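> take a look and give me a structure for this.
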Amino acid sequence: MVKLRFPNQTEIEIPNGTTIAQLAAEQENPRALAGGILNGKVHDLNYRLNKSGAFEWITRGSLIGQMMTERTLSFLFITAVRLCFDGLDVLIEHSLAGGLYGTLIRKEPVTLAELEQVEAKMRDMIAKKEPIHRRVVSKAEAVAHFEALGMPDKASLLRQRTSAKCSIYTCAGVDDYFYGVMLPDASWIGQFTLRKVHQGFWLSTEKEFIDQPKLFEVYRQFERRGQETGISMVSQLNEKIREGCLPQLIKDNENRVARDLDTLADQIAARPELKIVLIAGPSSAGKTTFSRRLAFALHERGRNPIAISMDDFFLNREDSPRLPDGTHDYENIECLDLKLFNTSMEALISGQPVVLPTYDFKLGEKRFIRDPLTLKPDQILILEGLHALNPRSSEKIAEAAKFRVYINALTHLNLDRHNRITTTDYRLIRRMTRDYQFRGRSVQSTLDGWEQVKAGEDRYIYPYQEQADFLFNTSMDYELPILKTILAPLLDQVPVAAPEYIEANRIRRLLAYFDGGDPALVPHDSILAEFIGGSVFEE
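You can find the predicted model right below:
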């Protein structure tokens, strides 16, 4: 018998070899359960329980459950394309509008008629409940298998695995490897949308596609750059590192960032009517270093910048909105004194002297202790904040005086053709490293608060990214090998029993695919130095 202990400390005994699916069938809503976690390890519904220990359910709506759904939907699409078009392969490129954007691997763009054929095949597999089988083989066998299938990117990725075994998934006779477990059969994919977008396709569980042309163009630029440099997959990056090219790779990436900053600074400096630059982006996008480097670039062009933080315009703590659990919701735009902010900016832009507030986070209140500030004709305000692109934050400021910048780490680097690395993971890795290095926070502490951070970004940042006048991408090809060197040992220290272990282990396994890099190679003015240390902008 196997004894399972649930998070509420209740225990049950079941026969050895019982599948998680059989256990789920006894629950009130079995289809709401996507798998289970036994002793800190994620398993699919077909897994046979043969060890006692701590067990918890994976729900369809959880982060792990959502990733399983996305993975399974991708596999169904890839399988349908191969069955419809004689083994034609797919490139899953990046996220877009709540779904995935990708292309077929050939010169010609996909046609609407082809996508209709693929969609029909997918729906047929769903109706037939096409099973998804998993088999475990040795790493050497998996590498040889995918090389024989003409999938060198996947074979190269698997060579990087530290585990001696690999899982191969099969659906309708099509084999693939995915970075994580799957749902048991095609019928678990209910609602999905497949449509032609630009030169490729958009695949999502969402019903409606909302175009994001500015964001898409940034991704396009970086996809093209990856093709030009020959670094689109992790295996290609590792090869460059092994060839001793990391110093040159760092130099090339830093030069690209500098060129993009120059382009942005030129656009702003060419418009003398601009009086305020509004900068927003999600956590760990690199806003601090970016803002300071932009300020230097503008100063070189005769526009003397003055930095202002929106955080100084917080309402007094006693007047701030609260979350349902009673804690203060500091990511809510209602935490800002919008009236004071707008009137202060209006007055500054019109040349009037203004005493700006300074927010005392210990006391939880604004203090007016600065000397009056008067904006000179050659000066420009640089304002960074979570809500900087929200129209409400600057609704009283003339449009002609404003320039909006959205900043994020939008990676084009993927594990292989079918397994993407998310922008969210890039930023989480940056944040865990920075929080440990400079803020006295453990990896567990950062992971514990990450869901709330992401929820705030979904509500208050992403809806306004397309309103930016300039989208700036801070991701660099070389950064994960550098961050791995610092973060991997910290992730190893998270205990299996900790609630954050699952996510810590997932990130640890992701970083295991990368060769390491020496943090000492990173320039001191790099955006990455903000997270690893040694930045010339450290206070």
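> okay, CA-based contacts and neighbour counts for the rest of this
Fine.
> centre-most residue in this protein?
By Cα atoms, centre = their mean, the mean C-alpha position of the chain lies nearest to residue 424, the distance being 1.5 Å.
> and the helix or strand harbouring that one, what does it pack onto?
Secondary structure from DSSP states H and E places residue 424 in helix 423-438. If contacts are counted by 3 or more Cα pairs under 8 Å, 6 or more residues apart in numbering; DSSP states H and E, helix 423-438 sits against helix 443-460, helix 479-492, helix 529-532.
> next, the angle from that helix to helix 479-492.
With axes from the mean of the first three to the mean of the last three Cα atoms, to 10 degrees defining the directions, helix 423-438 sits at 60 degrees from helix 479-492.
> here's the other one to compare against:
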Amino acid sequence: MKDEDKIIIHECPRKNVEIFLPDGRVIQGPRGSTVETLLKNAGLDFVAPLMGAIVNSDLRELTYPIEIDARVRPVTMAEADGARIYRRSLTFLLEAAFEELYHDCALAVDHSVSSGGFYCEVVGNKPLSQEDLDHLNAYMQTLVTADLPFERLQVPLQEAVDYFKQKGEEEKVNLLKYRTKAHLMLYRLGEHRDYHHGYMVPSTGYLKWFDLTRLGDGFVLRFPRRHAPTQIQPLPNTNRLLETFQTYGSWLNRLGIASIGTLNDAIQADRIREVVLVSEALQEQKIAEIAREIAEAQPHKKIVLIAGPSSSGKTTFAKRLAIQLLARGISPFALELDNYFVDREKTPKDEEGKFDFESLGALNTTALSDHLQRLIRGEEVQLLRFNFHSGLSETGDVVRIGKDQVIILEGIHGLNPNMLPIIPTDSTFRIYCSCMTQLNLDRQNRISTTDSRLIRRIVRDARERGYSARQTIFQWESVRRGEKRNIFPYQEYADEMFNSALVFELAALKSLAEPLLRQVPFGSPENIEAKRLLALLEWFLPLDVDLIPDNSILREFIGGSILKGFRLWESNINSQ
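Here you go, the predicted model:
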């Protein structure tokens, strides 16, 4: 055997380990060093503040020790995982500061705000005054300057239950009653401890960018968005959204479902059928109210525009709205926006040089506005039809609408004033439809409605399009970019908002989504997201989908909708 072919066995492992970065650089450091130490000592420049890292295909905290050579990709605030780490840590900081200053009341962290923030309320006491809020803000800043460590502790489940029971946090105690694992991961800052659904930063010194702003009876914990990770965006007008969230809160009170723990109680006690039926009835009541508003606005408002982000249930909502309008003697006519695409060669392109079909420039808004104006004047109009095979716009059906009809358009640009610039605003009724709020784990651990929509889409894509969960997760980031650009900026233009969230939906989606998520291959970037969603679904007891009514918005995603074949009246179409 040649010397170079001999196998050398070291009696002791090397004292150093190496990490391999995506750009080919190799960093060496003492075995057991944390990710934070290795990356910061290397003097690397990051496009945004460092929040965590992908270590050998797993998302890890910066405090994670490197014991073996590893492939490491830094994760910053400019990425979804990094943004979540920052926001989760900032919420924990707020909790700790609030508990220190206001012992006799509780803090509820509720829904998100589009400019970057969480709406918060005081429970059990009067709202914070501006002076109180300034004091809380200043105290949080003091904690950040002190750069105090967040300590991660794995404790026996019963120890965690006893801790929260002693603090009187019955929501957490009730939730943990259904936990199947024998331990729980807690974080500690000073004397304050809590669990959080995911990782956090190493210390308070990372949390430099935030603000507290009064809103309604509560306040907004404001933080940067990913595209500008060290800047706080202006707080937009959110009055209509706030009303929608408050309505949902009153619905939860009527249902007696305050958190996931009480939902699990209802499932276990076989009371969930009542929760499902009342939830559906409350949504139907809201749809009927919107139909009444449209009817009362006749004959002035002849165009109903419906917009909302992906997997919001817009299709089912539009059909149920149409049924309510028909019950009031108003015959809806559906005009398909997809037929008003410009010729493919005229479609704008995105930053990567690909056709951007979600851009407003992809629609022939001139022809659309002209046709709508003529239709509401009672004229006969030859519509357009888009040939998706040839990529060309062609002539379509000839139609005329009656005096008792309204035109319904559903599409992502429905609330954008530039879509119909020559149509008077007072002749349109604009509806924003989205899964806008969701039942939370408890008062401090919120569930993102974006996660709810993604789980809806994973289940629907697998059933209707044959997509794997990996494919849907891969496309989701692009979908979200389009929503942030084309939908969310215009939501406050709505005359009405419809919240399509159902209190029981994640329990119903659990048994359908989990097998799909488990098939996402380990080592793929999408596996990290799949594991996060699986960890979320662990908190829910499963709900039998046979309990879901056949006209439910949820049926749009799980299948079995009685509305799937429903078509609006077409008697006013004269085919050419």
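> quick check: the gap between the alignment partner in structure 2 of the residue nearest to the centre of structure 1 and residue 261 of structure 2.
In structure 2, the residue paired with residue 424 of structure 1 according to TM-score structural alignment is residue 450. Separation of residue 450 of structure 2 from residue 261 of structure 2 (Cα to Cα, to the nearest Å): 21 Å.
> and what of residue 471 of structure 2?
Counting by Cα to Cα, the gap from residue 471 of structure 2 to residue 261 of structure 2 is 32 Å.
> more neighbours: those two, which one.
residue 261 (25 against 15; other Cα atoms under 10 Å).
> name the SS class of residue 378 of structure 2, please.
What DSSP: H, G, I helix; E, B strand; the rest coil gives for residue 378 of structure 2 is coil.
> looking for the alignment partner of it in structure 1.
Residue 378 of structure 2 maps onto residue 351 in structure 1, by TM-score structural alignment.
> residues contacting that match?
374, 375, 376 (Cα atoms under 8 Å, 6 or more residues apart in numbering).
> switch to 6 Å and redo it
residue 375 (Cα atoms under 6 Å, 6 or more residues apart in numbering).
> residues near residue 369 of structure 1, how many?
Residue 369 of structure 1: 10 neighbours (other Cα under 10 Å).
> tell me how far residue 69 of structure 1 lies from residue 166 of structure 1.
From residue 69 of structure 1 to residue 166 of structure 1 the distance is 20 Å (Cα to Cα).
> quick one: the helices in the stretch 51-200 of structure 2, in order.
For the stretch 51-200 of structure 2, the helices defined by DSSP state H, counting those that start in this stretch occupy 80-101, 130-146, 157-166, 170-176.
> equivalent range in structure 1 for the shortest one?
To tie it back to what came earlier, the one meant is helix 170-176 of structure 2. Going by TM-score structural alignment: helix 170-176 of structure 2 matches residues 152-158.
> compared with structure 2, how much does that stretch deviate?
Its matched residues in structure 2 lie on average 2.7 Å from stretch 152-158 of structure 1 after superposition (mean Cα distance after the TM-score superposition for structure 1).
> now the top helix by length along structure 2: buried residues?
Secondary structure of structure 2 per DSSP state H: the longest helix is helix 272-296. Of all the residues in helix 272-296 of structure 2, those buried under the rule 16 or more other Cα atoms under 10 Å are 272, 275-276, 279-280, 283-284, 286-288, 290-291, 294-295.
> just tell me the aligned range of it in structure 1.
Taking TM-score structural alignment, helix 272-296 of structure 2 hits residues 246-270 over in structure 1.
> next one: that stretch to chain centre, how far?
22 Å (Cα atoms, centre = their mean, to the nearest Å).
> which parts of stretch 31-44 of structure 2 are buried?
Those would be 31, 33, 34, 35, 36, 37, 38, 39, for stretch 31-44 of structure 2 by 16+ other Cα under 10 Å.
> next one: stretch 150-161 of structure 1
151, 152, 153, 154, 155, 156, 157, 158, 159, 160, 161.
> and stretch 518-525 of structure 1, by the same measure?
519, 522, 523, 524, 525.
> go on, stretch 443-461 of structure 1?
Those buried within stretch 443-461 of structure 1 under the rule 16+ other Cα under 10 Å are 443, 444, 446, 447, 450, 454, 456, 457, 460, 461.
> list just the nearest of the buried residues of stretch 150-161 of structure 1 to residue 185 of structure 1.
For the buried residues of stretch 150-161 of structure 1, the minimum distance to residue 185 of structure 1 (Cα to Cα) is 22.8 Å, reached by residue 154.
> quick check: the gap between the closest residue to residue 88 of structure 1 other than its chain neighbours and residue 175 of structure 1.
Leaving aside its chain neighbours, residue 88 of structure 1 sits nearest to residue 82 (5.0 Å; criterion: Cα to Cα, 6 or more residues apart in numbering). From residue 82 of structure 1 over to residue 175 of structure 1 the distance is 11 Å, taken as Cα to Cα.
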